[in-house]
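**Q** I'd like to go over a predicted model; first the sequence, then the structure.
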Amino acid sequence: MEWILLNIGVLVLLVFGSAFFSSSETALTAASKARMLTLANQGFKRAIVVNRLRGRMEQVIGTILLGNACVNSFIAILSAQVFAVYLGDAGAVYAGIVATIIIFVLGEVLPKTFAINHADRSALTLAPLVLALVRLTSPITHVTQIICSGLLRLFGVKVISEPGSEERLEELRGAIALHAGADEEIREAGQMLHSILDLEDVPVSDIMVHRRNMTLIDADQPIEQLVAEVLQSPHTRLPLYRGEADNIIGVLHAKALLRAVQANQWKLEGLDIVSLAASPWFIPDQTNLLAQLEAFRSRREHFALVVDEYGALMGIVTLEDILEEIVGDISDEHDVTVAGVSPQPDGSLEMDGTVTLRDLNREYAWRLPDEEASTIAGLVLHEAQQIPSPGQRFAFHGFRFEILERQRNQLTRIKVTPPLDAMPAKPAKSQEKREGRQNA
């Protein structure tokens, strides 16, 4: 009788052992990486242990599987011995059924369910004991890893110990999407985080103010007319050119002009405007936004002129333009607002061809591809493989496009009808505000 009670007591301990290994695996896998990192940075020792274990998960999993296999095997053996005393040879069958139920319910489902619902707390509680077991079984698990890695390589499977930067970025994007909800504040925060991750993939040519929308000042005109143009402009920084528009000789700051006029006793005669201008800063049109943001910070400048591979002026980009890619439109009392998108009663939108796809996708949560084109007109040209005439209609990517206006070879006005599930629920912001803005 004492022998039976001893076996039952050992069985109970083994079931607890099975529950421990099962819950440890789930807790360490499901625990929040961000919270563990925060606690570790605050000096919480158990969080440091959790992070250490997660850095060697192959060895941890090996230890847990080894322990679970041993415990479950002993549960089956002892159960068979206990049942054999009362049921004889048939006891092995009943022992197998009972052991399976006990292991499944008490050793797997119950502890895993608890651990996944209290992952952080469970991981912090169990981590020290798991670390001790990992150290104890390290010779066995190390040999096991060598054998498994060899077999995988034999079948052409590449073993990766650490994910690459691309995988980490995708994981970060997934984490942002996972926490995006219906709450407007959370949705906007998620959009900003996605925009930050996209900075490296977007060239300045996608967000620059095109040269046709730039305000340029002729440095050779009379001083009175030049000052009048500066005062009439809503922009703070204005490029100066001489002879032709591509010959930019400097960038005039309105405040520098005001100081010079004051120093000249509010007289315009004798002012050398060119000497007041800062040297122009030219950047390639394929510079990505992240690199340009870093360049703005290192040079402590807010304004750059964009040129193509032949050195021809294409437009300008400012620090504010890049910040708007992250936080959305930044309006001030001097912004020139040009209505780029006009919602229609039937749910369609009439827009200028220069409206960017990134603005539309961000404003209306659309997914129009922007790999081959940066504007809505460019997308239509790319998909249609021709220069359409007014009145022509196209359908692609689930949207319908109607050409409303065309000037020479440029599509200037387009009507876009989105799918029913992508109809805009609010008026569009001015998507061309960026094109009318040059001040930093």
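**A** Yep, that arrived. Residues are numbered from 1 along each chain as shown.
**Q** CA atoms for contacts and neighbours, from now on please.
**A** Will do.
**Q** ok now the helix or strand hosting Phe74, how far from the chain's centre?
**A** Take DSSP states H and E as the rule and Phe74 turns out to sit in helix 57-87. Average the C-alpha atoms of helix 57-87, do the same for its chain, and the two points are 45 Å apart (CA atoms, centre = their mean, to the nearest Å).
**Q** so which helix or strand takes in Val251?
**A** Here Val251 is covered by strand 244-253, with elements defined by DSSP H and E.
**Q** In that strand, which residues are buried?
**A** 245, 248-253 (16 or more other CA atoms under 10 Å).
**Q** can you check stretch 164-183 too?
**A** Buried residues in stretch 164-183, counted by 16+ other CA under 10 Å: 176, 180.
**Q** Which residue comes closest to the spatially most central residue of the chain once chain neighbours are left out?
**A** When the chain is reduced to its mean C-alpha position, the closest residue under CA atoms, centre = their mean turns out to be His194, at 3.2 Å. Taking CA to CA, 6 or more residues apart in numbering as the measure, His194 lies nearest to Arg173, with 6.9 Å between them; neighbours along the chain are not counted.
**Q** ok, second structure coming up, stack it against the first:
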Amino acid sequence: MLQEILAFLAEYWLTLVSVLLLIAASAFFSGSETALTAVSRARMHTLESNGDLQAGLVNRLIERRDRLIGALLIGNNLVNILASSLTTSLFLGLFGQTGVAAATVLMTVLLVVFSEVLPKSWAISTPDRFAIAVAPAVRVFVGLAGPLSSGVNAIVRFILSLFGVNLSRGISMLTAHEELRGALDLLHKEGSFIKADRDRLGGLLDLEELEVSDVMKHRTVMRAINADDPPDVVVRAVLESPFTRMPLWRNSTENIIGVVHAKDLLRALAEPDMEPRDLDIVKIAQKPWFVPDTTSLKDQLNAFLRRKMHFAVVVDEYGEVQGIVTLEDILEEIVGDIADEHDLEIQGVRQEADGSIVVDGAVPIRDLNRALDWNLPDEEATTIAGLVIHESKLIPEERQSFTFHGKRFTVMKREKNRITRLRIRPAEDIPLKA
């Protein structure tokens, strides 16, 4: 028996070695296809910037992904068919017609295990490292098979065009911002990103989508100074305020004539022979800067930085004052709430013992989502009270309840037409009536 095996190997050794080499080549093509498809372009760009030549080679290969994949598929199918043909020819000589079935079963097992599952599993586990390792050899093969791949791709495009599919006009369904946001959410779910980091980067991406009206302090809660008040009243108002800058109005809060900076006020009071009663608040006030309420936060942030200012008065399309916005308001959309020793401790959100959340109506939806990791929509309303009014299509009465977006909202307090306090609990926590 041993002599027969040795004789078989001596006669067919070249064929056996060829089949093994072809299976190895098939594994190379399969692994390379998977790695170069899954490779991180950002990671390769960083490595190339740091002087990694093979990372640059990977970048050049994946710039023409259709040509790359076409060449690898051609090579993979070529070696698979050749390996199967050689094995079938060998088994036909040994076993006759039954050798076809035996060769089919054997090659299926070998190709699936060693040419598909094994190399692709290896490549997908470390795609960046695998891609860098195979890039030089793949480049040579793509250079040889590239023209054939381009021809195949041309045929494929023509056939698909007959069915109304035009690959040349194919565009991503997601914007760059949406792809980044999806990546952040995925990394957070996988544990690679903590919630705070995800929120900060997500807030940075949101700047272009949000408008000044989404983060401004509304005129109903805006602290301002009356230019016609006695000087000592003005000084006391500025010193008691937690804010460094305050708008100055005359005759009506709609008529903003300046912005008073606490430091300018202190400088004026420090002048020789200056008495508080002689202070002219209008003279030390800075010229107000008016911005439209539809300005995007990204544009407003750039405008703050360009003009080296921190404070602006927000007006609507009719020029009526809607509120104020500061540089800190925009920065808080990125880094979260910024508190200092002079901030008032007004949270507006309170956790109850029964698990419900009591919320002031003026609390912004985005702040609530960020604090509690909720997903309440903020496209149609800015505050939580605005969301309830928008969804209910009316101004609710006290103790009236609504269920939407997986939450149960109960109006606890209403002043005139304003909802000032709400209780929110998950909708599934509501007991069913018998």
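**A** Yep, it's here. From a predicted model like this one, the values you see are computed outputs, not experimental measurements.
**Q** what span of structure 2 lines up against the helix holding Phe74 of structure 1?
**A** When helix 57-87 of structure 1 is aligned against structure 2 using TM-score structural alignment, it corresponds to residues 65-95.
**Q** The matching stretch vs structure 1, average offset?
**A** Once the two are superposed, stretch 65-95 of structure 2 sits an average of 0.7 Å from its aligned residues in structure 1 (mean CA distance after the TM-score superposition for structure 1).
**Q** which parts of that stretch are buried?
**A** For stretch 65-95 of structure 2, a neighbour-count test (16+ other CA under 10 Å) marks 67-72, 74-76, 79-80, 83-88, 90-92 as buried.
**Q** what do you get for stretch 115-132 of structure 1?
**A** Counting neighbours by 16+ other CA under 10 Å, one finds that the buried residues in stretch 115-132 of structure 1 are 115-116, 119-120, 122-128, 130-131.
**Q** Quick check: the two most widely separated of the residues you listed?
**A** Ile116 and Leu131 (19.7 Å; CA to CA).
**Q** Provide the secondary structure category for Tyr241 of structure 1.
**A** Assigned with DSSP: H, G, I helix; E, B strand; the rest coil, Tyr241 of structure 1 falls in the strand class.
**Q** Matching it against structure 2, which residue comes up?
**A** Under the alignment (TM-score structural alignment), Tyr241 of structure 1 pairs with Trp249 in structure 2.
**Q** quick one: its match from Asn226 of structure 2, how far?
**A** Distance of Trp249 of structure 2 to Asn226 of structure 2, given as CA to CA, to the nearest Å: 5 Å.
**Q** Can you give me the neighbour number for the residue nearest to Met222 of structure 2 when sequence neighbours are not counted?
**A** Nearest-residue entry for Met222 of structure 2: Gly323, 6.5 Å, with adjacent residues in sequence omitted and distances by CA to CA, 6+ apart. Each residue near Gly323 of structure 2 was counted by other CA atoms under 10 Å, and the total is 24.
**Q** List the residues that contact the closest residue to Pro388 of structure 1 other than its chain neighbours.
**A** Counting by CA to CA, 6+ apart, Pro388 of structure 1 lies nearest to Ile403, which is 7.2 Å off, once chain neighbours are set aside. Remark: with contacts taken as CA atoms under 8 Å, 6 or more residues apart in numbering, Ile403 of structure 1 is in contact with 388-393, 411, 413-415.
**Q** Please say which position in structure 2 Ile403 of structure 1 maps to.
**A** For Ile403 of structure 1, the aligned position in structure 2 is occupied by Val411, per TM-score structural alignment.
**Q** what about that match, helix or strand, and which?
**A** Going by DSSP H and E, Val411 of structure 2 is in strand 407-415.
**Q** where's that strand relative to the chain centroid, distance-wise?
**A** The answer for strand 407-415 of structure 2 is 32 Å, by CA atoms, centre = their mean.
**Q** mean shift between that strand and structure 1?
**A** Compared with structure 1, strand 407-415 of structure 2 is 1.3 Å away on average (mean CA distance after the TM-score superposition for structure 1).
**Q** average gap between the very next helix or strand once past that strand and structure 1?
**A** Per DSSP H and E, the first helix or strand lying C-terminal to strand 407-415 of structure 2 is strand 418-426. Strand 418-426 of structure 2: mean distance to aligned residues in structure 1 after superposition is 1.4 Å, counting by mean CA distance after the TM-score superposition for structure 1.
**Q** which parts of strand 418-426 of structure 2 are buried?
**A** Judged by neighbour count using 16+ other CA under 10 Å, the buried positions of strand 418-426 of structure 2 are 419-426.
**Q** One more: stretch 34-46 of structure 2?
**A** Applying a neighbour-count criterion of 16+ other CA under 10 Å, the buried positions in stretch 34-46 of structure 2 are 34-39, 41, 44-45.
**Q** which one of those residues is nearest Arg157 of structure 2?
**A** Distances from those to Arg157 of structure 2 were compared by CA to CA; the smallest belongs to Thr37, at 20.1 Å.
**Q** if I pick the closest one, what's in contact with it?
**A** By CA under 8 Å, 6+ apart, the contact list for Thr37 of structure 2 reads Ile62.
**Q** Is it in a helix, a strand, or coil?
**A** The assignment at Thr37 of structure 2 comes out as helix when based on three-state DSSP.
**Q** how about it, what's its partner in structure 1?
**A** Taking TM-score structural alignment, Thr37 of structure 2 has Thr29 as its aligned residue in structure 1.
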